[in-house]
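Participant: Need a 3D model of the sequence below.
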Amino acid sequence: MTHGIATNVAPEAAWFKSSYSEANGTGCVEIAHLTRTTEVGIRDSKDKTGPALVVPAGAWTAFVSAVRSNLC
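Facilitator: You can find the predicted model right below:
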């Protein structure tokens, strides 16, 4: 896992809100599939120019799978 400033990790158009984010906007996560690598960027949608995590795509997939299995 690495980190950086969201605007340096991916262009604004690459980010999209998680379908699990709260509708009222208080708990929003955005991700970006990074084309230059097999990684995923993760940021807080309320701080678009703030920090972003960069994780391997496989780790993100495993995380989402684990969350889904606990919600169903």
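
Participant: Every contact and neighbour count from this point should use C-alpha atoms.
Facilitator: Noted.

Participant: Point out the other elements, helices or strands, that the helix ranked longest in the chain touches.
Facilitator: The single longest helix within the chain, with elements called by DSSP state H, is helix 57-71. On a contact count with 3 or more Cα pairs under 8 Å, 6 or more residues apart in numbering; DSSP states H and E, helix 57-71 meets strand 39-44.

Participant: I'd like the structure of this one too, to check against the first:
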Amino acid sequence: MESKLSDFVKLKRKQLKINQVELSIRAGVGLRFIRELEQGKKTLRIDKVNQVLALFGSELGVIKKIEL
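Facilitator: I've put the predicted structure just below:
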């Protein structure tokens, strides 16, 4: 199952009509990192994730969980 983050990155990349190689160059991260991010790898460096998300006008942040 893919994470919401991976889905978001894939969707935004496709909206920009760029491939993973171009995204990695624009974000200043390695192609392997982009592949792992889009595959939903559980352990990734937050600073690198934010480098990618910055291209989409976004960043990681803390979200309070709703208690049921």
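
Participant: How close are the two chains, by TM-score?
Facilitator: The TM-score (TM-score structural alignment, normalised by the length of the second structure) is 0.30; 36 aligned residues with a Cα RMSD of 3.5 Å.

Participant: now the angle from the longest helix of the first structure to strand 39-44?
Facilitator: 50 degrees (axes from the mean of the first three to the mean of the last three Cα atoms, to 10 degrees).

Participant: In helix 57-71 of the first structure, which of the residues would be classed as buried?
Facilitator: For helix 57-71 of the first structure, the neighbour count (16 or more other Cα atoms under 10 Å) marks Ala57, Trp60 as buried.

Participant: Residues contacting the helix or strand harbouring Val55 of the first structure, please?
Facilitator: Using DSSP states H and E, Val55 of the first structure falls within strand 51-56. Applying Cα atoms under 8 Å, 6 or more residues apart in numbering, the contact partners of strand 51-56 of the first structure are 1-6, 9, 38-44.

Participant: if you set the cut-off to 7 Å instead, what comes out?
Facilitator: Met1, Thr2, His3, Gly4, Ile5, Ala6, Thr38, Glu39, Val40, Gly41, Ile42, Arg43 (Cα atoms under 7 Å, 6 or more residues apart in numbering).
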